[in-house]
Every structure is written in C-alpha cells, then in structure tokens.
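A.B. asks: coords below, sequence missing:
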C-alpha cells in the first residue's frame, strides 16, 4: 500500500486525483484512523433496511410537497448516477427512482454536526467531500464503494443554482467516471427551480419531474477522451430553467431574493429587501416584481432584465469589471453573523452569536481580525445562505439572518483571485 498511487487516468487534473495513497490512510475522520476504517465494509445490510423502511414514507411526502412526477428506473445494475442539482430534496427523488441503497457524495457540513452526523453516517453512509478544496479521500472512497458493489450518486455541479441555469461543473468528474467503469445514469430534474429556488424558503405550487434521461454504457465512453466525456455529461445535464415554461405560484414569490442579488442595474453595489412578490433596492428604490412564470416586471419604470438569469449574469458582468483595489480602505459591506469554527468531520464550535463581518475588495474582517484574500484557500456558500471561509489552518462558518447574502463573499473573493493570479479576464466567480 505504501507505493500505491491513483491511476494515470487522473494525470493532468487537480492534485485531488494525484495524491499518494500513503497520505490518505494517515488522515483521521471522526476520530478513527482511515487505515482502521478501511478494514470495515462501507456497504452494510442496514442501509438496505433503512431505504426499505423510508421509501413508503418519503414518496407521498415528496409528491405532495413538490408536485413531482418521478420516473422509476427498472435497470437494477450497479451504476453511477449523475444529476443536476436544483432542490433540497434531489437525493430523495433519486432514491424513489431506484430500488436499492445509493451512496451520495456530500459536503463536510453534513459531517460536522456532532451526534447528528454520526446518526446520518450510521443510517446511509454518505461519502464526505470537502467543498471547493482538494479531497483525495473522497475519490478513494468512491473507488472503494464501487469495488464493494455499491451504486454512487454525484452532482457534478457541487452547488444548487441561484439563477435557474446549471452551475459550473468541474471537468475532473470525467476521469473519475472512467476509472469507476460503471454504467452512467444521467438523472435530470426539471421544474425544480420553479418549485424551490435556492434563495427561497417556500415551496411554490407547480409541476416538476425527475428521472433517468439517458444511460451511457461503459463501452460507449471507453474510447472517449476525458474532455469529450465531460462535454457529453455537461451537455446532457445542462438546464436553463429561467427560460422554461410553466407557472409556479405562492404569495411570497420574491421573498429572500436578497440572498442572490447585491448589484442594482441603476446604482451598483447595494442591498435589497423583499416582501411578497416584490424586491426593492434599498439605495435607489428600484423595484421589481417576480411573476409566476419566472419573469420580472419593473415597478414604476422598465427593468433591463427579463429573468433572474439575466439579472444574475448582469451582476456577474458588473463584478468582473470591478477593481477590488478600489475598496481597500472602506468596506463594501458590513454584516452581523453567527460565527462558528468548523472542526471538519466532527463538530462546529460557536465562537460568537454576534460577529461583525466587513467585506473589502481585498479581504474579509471577522470581529476586527483581518483575513487577506490572498491568504485564504477558498470562500464557499452552503445551503441557502451560509458562508464558509477557509484559512490556512482554520475553517470559519458565517450564518447570518434570513436576509443575509453569502453569495457576494464568494464572488468578490473569486474576482480578486482571478486578478491576482494573472487571470484578469477570467469570468468564473465560484459557482
């Protein structure tokens, strides 16, 4: 084992796929050395029992709450399921389509909740991965689960969409797929953004459907290059639900759009406030109505955007034209949040219930402590509006009030990184 390394198929991709296996088994997860964990099978009989018991409960709840039509998949082979990620219940839709336990890849946040994380592990054994960082252990666990005969499920986006359009996918998914060598079930969820946008707390009344849209056999992709395979996966899973039809109704259609929006087309960086089906800029008063067909209508004046995707793209364009060094003296934004330190794969330690956070063009300050962007490993958004800040040796989690916008921290951090790493024309802002 000391000389084992990941296969050559992963050469040329991030260090995640090239890490010596000797290092993997020195890592501790939940206090248990990985070399000891490996002696125990990942797949357990209880996983099938749990799935069997939950199936008749989850099905009616999913159909009633989401109005979803779920297509069953009668193919009982071991496989790799790849899906587009639109709602908080996507994993349950997948479970309802298949007749066996499925092992999902999940972020470290699920595994850092103390005793609750232990219960989740015992019941369904998801595969942990560190969000937006290199995590060789996640890759090795996938290979291990596949070797034991388990079916895996991965959302290549790693994020739920804010805008309705499928998020960025990491091309590194392709060499992993090729190494696993399993049939690929491409699972498409349609209508999910209309029913439950990431930025909203409410479920809208509307119709959605979920099921396998295509099966790609191993012999079909064996001769494809990683780049060609990735493009096939990306194309098949891509959705633009901001432009698709259907109506989704609720009295509070626009509520908490301020979790997504922080740039006004009239006055630039700002904050928003939403009520009912309307959202308003707190600086200049620009107001928009979000309609059941997912389009926007200006109130009192015309709006330059027809959909939230248009606004999201306009917001990204504004950030990509922004010079971060213009705001190093005064903060762009100030928030008050619940600040915790995450002990990865174990627990969260609450540091303070009321931390002052200040966002500058080149750094973030937590209760006066400066964290320059150049010294951070990543800033990510989790769930609807939580924010993780990865320093060299610590992981902080920010959880604001219901109107807190975590997205701006991610995108402004990535704008700074693009400029300072020589990719000034780079458009990718983290999602």
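C.D. replies: Right, received. Where do you want to start? These numbers were taken from a predicted model, which means no experiment stands behind them. Numbering: from 1, shown residues only.
A.B. asks: Could you use CA atoms for every contact and neighbour count after this?
C.D. replies: Fine.
A.B. asks: Can you give the distance of stretch 217-229 from its chain's centre?
C.D. replies: Remark: stretch 217-229 is offset 26 Å from the chain centroid, using CA atoms, centre = their mean, to the nearest Å.
A.B. asks: second one coming, line it up with the first:
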C-alpha cells in the first residue's frame, strides 16, 4: 500500500476512535540495526494529532533475521520508551520529530547480547541474501550457506554464524553483521562501477495494474547494471530499465517489488537468491558516480 493510502486509512480509523500501530521499517532488518524509514510517518503523526507511544522491541532480529531460512530460539522483549503528546510535538520541526521517533524505537541487536543466545538448526542458512559478496576476492553472487557457515565458490572465504549473532572468520575474528554490511556496500559499489553485472535466477512474476492482478509465469530473471531482464524460452519478455523504474522494494525474504511506469510487478525468487543485491544495484544506478564516499560511509544505501 502507498504512503498516501496508508495515511488515509489511518485518518479514517482515528476518526472512528481506533488506535493505529505502525512498524516504520516495514519488516525485519538484514543487519540487526534499525533502519531509517520514510519521512511520511511524520506527516501522518501531524495529521492525526494523537499521542504517540514509542515501543521498542529487542531480541526479535536474532530470533528471525530477515536473511535467515530458519528461526532461532532465544529471549525477546518489548517495552515503551516514550509517550509524546500532541502539545509537545506540534511546535517542533519535522526533523526534530523524526529524530525523536527514530531514537525511541532504535534498536541494535548487538547491544547487551552477552546473556542472550539464539540457538537453532542451520543457523547460517540464507546468509548469502545479505552477504552476497566474497569479501576476500570482492566478487559478488558467489557465496552460499550450509548449516552454520557461509562459503564462497571462488576462494576459501568462510564465516561461521554464532548463537549471539556475530560471525567469525577463519582466523577467529568476530564481526557484527552491521559492520559486514558496510563492507559489502563499499565493495559492491566499487565492483558496480568497474565490472560487468550479471546475476541470473528464476522467478515467478505477477503484474498489478491498479486493482487487477495478473500472473505472468516463470522467467529467467537477469540483473544487469542498468536493468532487470525477464526471459522465457531464451527470448526477452520484458526489460525493467532502471531509468523508468520509480522504485524497487523488498517484501519479506524472497520477494522483489518493481514499480515500473504505471504498473507494479512482484517477483518471487527461490530462498537462496539475494533481494538485497537487486536493491543495491538499483540504488547505485540512481546515485550514479556523484556519490561522495569520503563524506558519507554508504549510509544512504540499503533498506530505508
């Protein structure tokens, strides 16, 4: 649902005396750190003129990371961090209100994790959705996971996923997925601007036009530097030229939404495919080479 549609629905519910719960991130994070979210949330708060209750969850990421194929068992909790009355926020700027909300719900899965272990089977399976690059060779689309480990097809790059959410390399060094994600974005950014992008997988595709949904079928889906190509029987069916794509979003763990011209497309992939690689490729295309690496350490890329 669009931001505008969600706001209209929230206003209608508020007028009926109902309460509105909003999860600004839209889903679990890939890394365990709260992402920045749409500024339209501030507009909705101002339109509703209701008290805002900020509620923080902890432990949910480590029990079910967005990249993971399997759930983990561990301790999770939630609690109220702040209540903001209308009289308190009506005079402050949008930026101030946004920062208050963000700080009130911000969570880092690696804070106070020493006493919280999350156990399960096949702990690392699905990790290639996030770590889609071999960070030793700086080559994308060559990693795969099995049991509690991530491997590379082109080198001895290897990570072991721990029950506390850290990953350990072959030398015993521990790293958070938050920091690994920063390395991935930087390495893939350089690869994007210096090498050929070709990432081919199979997907089921649905086309939505307003209220009409149409199943298009199964396609070979090829990610390129400037487009996503759908092919069937070796023939090109459709090319999503990034120049004409309004937005790309990730839904759940294995679905990609493409807003293309006046239509919306839903691509459903196998569980081994990285939606994150598709999103970053699109974002790098939109940013072009005007991006200032020294000023901003890739925080504008990824889920937000």
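C.D. replies: In hand now; what should we look at? In this text the structure is predicted, and so the values were computed from the model without any measurement.
A.B. asks: Which residues does the strand ranked longest in structure 1 contact?
C.D. replies: Assignment by DSSP state E gives strand 347-359 as the longest strand of structure 1. The contact list for strand 347-359 of structure 1, computed with CA atoms under 8 Å, 6 or more residues apart in numbering, reads 111-114, 331-343, 364-368, 409.
A.B. asks: Could you rerun that using 7 Å?
C.D. replies: 112-114, 331-342, 364-367 (CA atoms under 7 Å, 6 or more residues apart in numbering).
A.B. asks: Weed out the non-buried ones from these.
C.D. replies: Neighbour counting over the contacts of strand 347-359 of structure 1 (16 or more other CA atoms under 10 Å) leaves 112-113, 331, 333, 335-342, 364-366 as the buried ones.
A.B. asks: Give me the subset of those residues that lies in strands.
C.D. replies: Going by DSSP E, the strands hold 333, 335, 336, 337, 338, 339, 340, 341, 342, 364, 365, 366 from those.
A.B. asks: As JSON lines, these with distance to residue 265 of structure 1 would be great.
C.D. replies: Shown next, in JSON lines, are these (distance: CA to CA, whole Å):
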{"residue": "333", "distance to residue 265 of structure 1": "18"}
{"residue": "335", "distance to residue 265 of structure 1": "22"}
{"residue": "336", "distance to residue 265 of structure 1": "26"}
{"residue": "337", "distance to residue 265 of structure 1": "27"}
{"residue": "338", "distance to residue 265 of structure 1": "30"}
{"residue": "339", "distance to residue 265 of structure 1": "32"}
{"residue": "340", "distance to residue 265 of structure 1": "34"}
{"residue": "341", "distance to residue 265 of structure 1": "36"}
{"residue": "342", "distance to residue 265 of structure 1": "36"}
{"residue": "364", "distance to residue 265 of structure 1": "25"}
{"residue": "365", "distance to residue 265 of structure 1": "27"}
{"residue": "366", "distance to residue 265 of structure 1": "29"}
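A.B. asks: Which two of the residues you listed have the greatest separation?
C.D. replies: Using CA to CA, the pair of those lying farthest apart is 333 and 342, separated by 23.7 Å.
A.B. asks: how close does residue 275 of structure 1 sit to residue 302 of structure 1?
C.D. replies: 20 Å (CA to CA, to the nearest Å).
A.B. asks: just to revisit the earlier point, return the member of the ones in strands among the buried ones among the contacts of strand 347-359 of structure 1 nearest to residue 211 of structure 1.
C.D. replies: residue 342 (35.3 Å).
A.B. asks: The closest one pairs with which position in structure 2?
C.D. replies: In structure 2, the residue matched to residue 342 of structure 1 (TM-score structural alignment) is residue 208.
A.B. asks: Now do the same contact list for that match.
C.D. replies: Residue 208 of structure 2 touches 214, 263, 264, 265, counting by CA under 7 Å, 6+ apart.
A.B. asks: Of the residues you listed, which ones are shared with structure 1?
C.D. replies: Retained contacts for these in structure 1, judged by both residues aligned by TM-score structural alignment, their matches' CA atoms under 7 Å, are 214, 264, 265.
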